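Colleague: Predicted model, plus sequence, below.
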Amino acid sequence: MKISEDDVYFSTQPMYHVGGSVATTLMALGASPTMIVPERYSPEAVFRLIPKYGCTARTGQAAMYAMELAHPDYRPEIFSTLTKAWSGGTPELRRTISREMGVPVMTTIYGLTETAGTTTINSLDDPEDVWVYSCGKVIPGVEVAVAADGRVTTAPDVAGEIVIRGWSVMLGYFANQAATEEAIDADGWFHTGDIGRLDSDGNLYFVDRIKDMIKPGGENVSAAEVERVIQGFPGVAEVAVVGKPDERLGQVPVAFVQMAGAPFDASAIIAHCASLMASFKVPREVIEVTSWPMTESGKILKRELAGRFGSGTGRLVGQGG
């Protein structure tokens, strides 16, 4: 992003998140811009602080930009000092941010907490069709490839699981050697659980997710974690959690529940989850079912459950957040 000590960098990335702890703190330490961080995120704080400090650069989750654009107090001139910014989200959202807020190029990244947050990133020199649709090129000293048909390749236009190798990859999951060995193969490739492809210039394009994860506003929510909490509610016989398209957050968790010997109470199940989990993990809806779509081996077909909500993933924010 060509950040320097002359920049005033505005960040709404939460500090508990790799986006805040790395992209905010290390950006300030490494490139020496003035860093402006609101104590808590709100569109009103953004509208007040960016013009107050003349911020020239910005980072934030896709859902934040979407909230600001939809806010009744939004005005393009609030963002007139911005010259560069980062966001996830759909190509439509990044293009809208650029045109509405007047930012010439919206950089984006691909990465995971396990890879220190950033594996690929767009350049300010990228043409629009690259920064809108791709996640950019791999950072120095790191390799990115796709695993397909039993081999790892960097050949263009081959879709497969995105794999990463290099200095930024974690040593392993704390006190969980089995999970570490499942994620990092013998050749040192970290398997992301995401599907992607590379183009002839080395730009990475995100295609889909393999792992059973839901992405409300760019956060990772494990469906299995939510299911374990709901299974602790009295009378729940079976539960399946899927992602439902949401205009503001891209996806939100929704739970399908089958009861046994107890009355169904959606609000009580939601309250139970809220008492035990972070708010972004709590299901927005709980739907009672009496039978499940199943495979021949007896596994619940979550794809069919999610299909009841339509094929979209949130028009603007998308799964990437």
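Modeller: Looks like it arrived, so ask away. Residues are numbered from 1 along each chain as shown.

Colleague: Please make it C-alpha for all contacts and neighbour counts, starting now.
Modeller: Will do.

Colleague: Ile214 and Gln251: what is the separation?
Modeller: 7 Å (CA to CA, to the nearest Å).

Colleague: Not counting sequence-adjacent ones, nearest residue to Met64?
Modeller: In space, Met64 comes closest to Pro43 once its chain neighbours are excluded; the distance is 7.5 Å by CA to CA, 6 or more residues apart in numbering.

Colleague: The one you found contacts Ala70, correct?
Modeller: No: using CA atoms under 8 Å, Pro43 makes no contact with Ala70, being 9.7 Å away.

Colleague: Which one's more surrounded, those two?
Modeller: Each of Pro43 and Ala70 has its neighbours counted (other CA atoms under 10 Å); Pro43 has more, 17 against 11.

Colleague: what ranges do the helices span in this protein?
Modeller: Shown for the chain, the helices assigned by DSSP state H span residues 18-21, 25-31, 43-53, 62-70, 91-101, 128-133, 177-183, 223-231, 266-274, 302-307.

Colleague: So which of the ones you listed is nearest Phe10?
Modeller: Phe10 lies closest to helix 43-53 among the helices of the chain, at 7.1 Å (CA to CA).

Colleague: Below is an additional structure, to be compared with the one above:
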Amino acid sequence: MNATLPDSFDIAAFVAATLAEDLGTIGDITSVAVIPADARFTGVMDSRDPIVVAGLALAEAFFRTLDSDVRIERLVQDGDSVAADTDLLRLEGAGRALLTAERSALNTVQHLSGIATMTRQYVDAMAGTGAILLDTRKTIPGLRVLEKYATRVGGAQNHRMGLWDAAMIKDNHVAVAGGVSEAVRRAKAAGIAHIIVEVDRIDQIEPALAAGATHLLLDNMPPPTLRSAVALVAGRVPTEASGGVNLETIRAIAETGVTYVSVGRLTQSAPAADIGLDFTTA
């Protein structure tokens, strides 16, 4: 696994905004009322289920933001597949600070590890086919960079990060532009190098290629149709299968010879991993 958060992602700003949402203008009234100011706790973050770990650096950032002197020992790394009851982090620091940061840190690691875990399941299900798993733009607003980081941790490749890095001409674009050829012509005239065209019928392939498509998205085609589409394209451009993909169908889809299989549910539907933070006084 070779996945890192981009340098442009501002961890400090993300942590500050998340904590501000939780603390409001008053703060953690429970910890202030219940925990003595000088109380110290040791604790362990652990996974209750087998998971692929993602987001530990962010968890650490939450704790360090509220207690700059906290001692943290990272016991595993992002991308590790761990068994149930595996300890992920060990930490020791100011009791109030650690309890205040707990939920924000857990929410982040649970969400990202859930995505990484589901992604790894899909990667394993299509192993050996030669096809590459892609994520999509079906992400929670504001969390795209983190969620797409988690899919990379799980073994997928990022598709478009946004609307800016490739043209994707879909049925509504074609309808408004007046046809596939006209839509692609306008994209080329705008100087766009990477032009993805969505097709859902075999007879749309040649017009799309003739117009200058550099990537075909084969939408909601069953495996026999995908095989025919791949044979017709004959390697002229990359092909991507999309739609109706789940763990039961992905291998048959990947075995059709497509270059990529894209799966929106990696970021849209992954359940949160069951991860806890248990504090002790020893």
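Modeller: Looks like it came in fine. Please read all numbers here as calculations on a predicted model, not as lab measurements.

Colleague: Give me the TM-score for this pair.
Modeller: Superposed pair, TM-score by TM-score structural alignment, normalised by the length of structure 2: 0.26. Supporting alignment: 114 aligned residues with a CA RMSD of 5.6 Å.

Colleague: Would you reformat the helices of structure 1 as JSON lines and include distance to Val241 of structure 1?
Modeller: As requested, the helices of structure 1 are exported to JSON lines (distance: least, CA to CA, whole Å):
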{"stretch": "helix 18-21", "distance to Val241 of structure 1": "25"}
{"stretch": "helix 25-31", "distance to Val241 of structure 1": "34"}
{"stretch": "helix 43-53", "distance to Val241 of structure 1": "30"}
{"stretch": "helix 62-70", "distance to Val241 of structure 1": "21"}
{"stretch": "helix 91-101", "distance to Val241 of structure 1": "27"}
{"stretch": "helix 128-133", "distance to Val241 of structure 1": "29"}
{"stretch": "helix 177-183", "distance to Val241 of structure 1": "22"}
{"stretch": "helix 223-231", "distance to Val241 of structure 1": "5"}
{"stretch": "helix 266-274", "distance to Val241 of structure 1": "12"}
{"stretch": "helix 302-307", "distance to Val241 of structure 1": "8"}
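
Colleague: so Glu60 of structure 2 sits right up against Ile72, yeah?
Modeller: Yes: at 7.4 Å, Glu60 of structure 2 counts as touching Ile72 under the criterion of CA under 8 Å.

Colleague: quick revisit: and the helices of structure 1: which comes nearest Val207 of structure 1?
Modeller: Nearest of the helices of structure 1 (CA to CA): helix 128-133, 10.6 Å.

Colleague: What residues sit buried inside the closest one?
Modeller: 130-133 (16 or more other CA atoms under 10 Å).

Colleague: Mind putting the residues you listed into a markdown table with distance to Gly160 of structure 1?
Modeller: As requested, the buried residues of helix 128-133 of structure 1 are exported to a markdown table (distance: CA to CA, whole Å):
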| residue | distance to Gly160 of structure 1 |
| --- | --- |
| Val130 | 20 |
| Trp131 | 21 |
| Val132 | 21 |
| Tyr133 | 18 |
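
Colleague: Could I get the contacting residues of Thr280 of structure 2?
Modeller: For Thr280 of structure 2, the contacting residues are 41-43, by CA atoms under 8 Å, 6 or more residues apart in numbering.

Colleague: between the residues you listed, which is nearest Pro224 of structure 2?
Modeller: Among the contacts of Thr280 of structure 2, and counting by CA to CA, the member closest to Pro224 of structure 2 is Gly43, at 53.7 Å.

Colleague: would you say that closest one is within a strand?
Modeller: Yes: judged by DSSP: H, G, I helix; E, B strand; the rest coil, Gly43 of structure 2 forms part of a strand.

Colleague: What's the separation between it and Ile29 of structure 2?
Modeller: 21 Å.

Colleague: between those two, who's got more neighbours?
Modeller: More neighbours surround Gly43 than the other of Gly43 of structure 2 and Ile29, with 19 against 10 (other CA under 10 Å).

Colleague: The more buried one is in contact with Leu277, isn't it?
Modeller: Yes: the criterion here is CA under 8 Å, and Gly43 of structure 2 meets it with Leu277 at 6.6 Å.

Colleague: What is the neighbour count of the nearest residue to Val236 of structure 1 once chain neighbours are set aside?
Modeller: Once flanking residues are discounted, Val236 of structure 1 sits nearest to Met259: 4.6 Å by CA to CA, 6+ apart. By other CA under 10 Å, the residues close to Met259 of structure 1 number 18.

Colleague: Next: Val34 of structure 2.
Modeller: 9.

Colleague: Next, Leu216 of structure 2: secondary structure please.
Modeller: strand.

Colleague: Actually, Ala13 of structure 2.
Modeller: Under three-state DSSP, Ala13 of structure 2 comes out as helix.

Colleague: now it: how far from Leu58 of structure 2?
Modeller: 11 Å.

Colleague: who's more crowded, those two?
Modeller: Using other CA under 10 Å, the more surrounded residue of Ala13 of structure 2 and Leu58 is Leu58, with 20 against 10.
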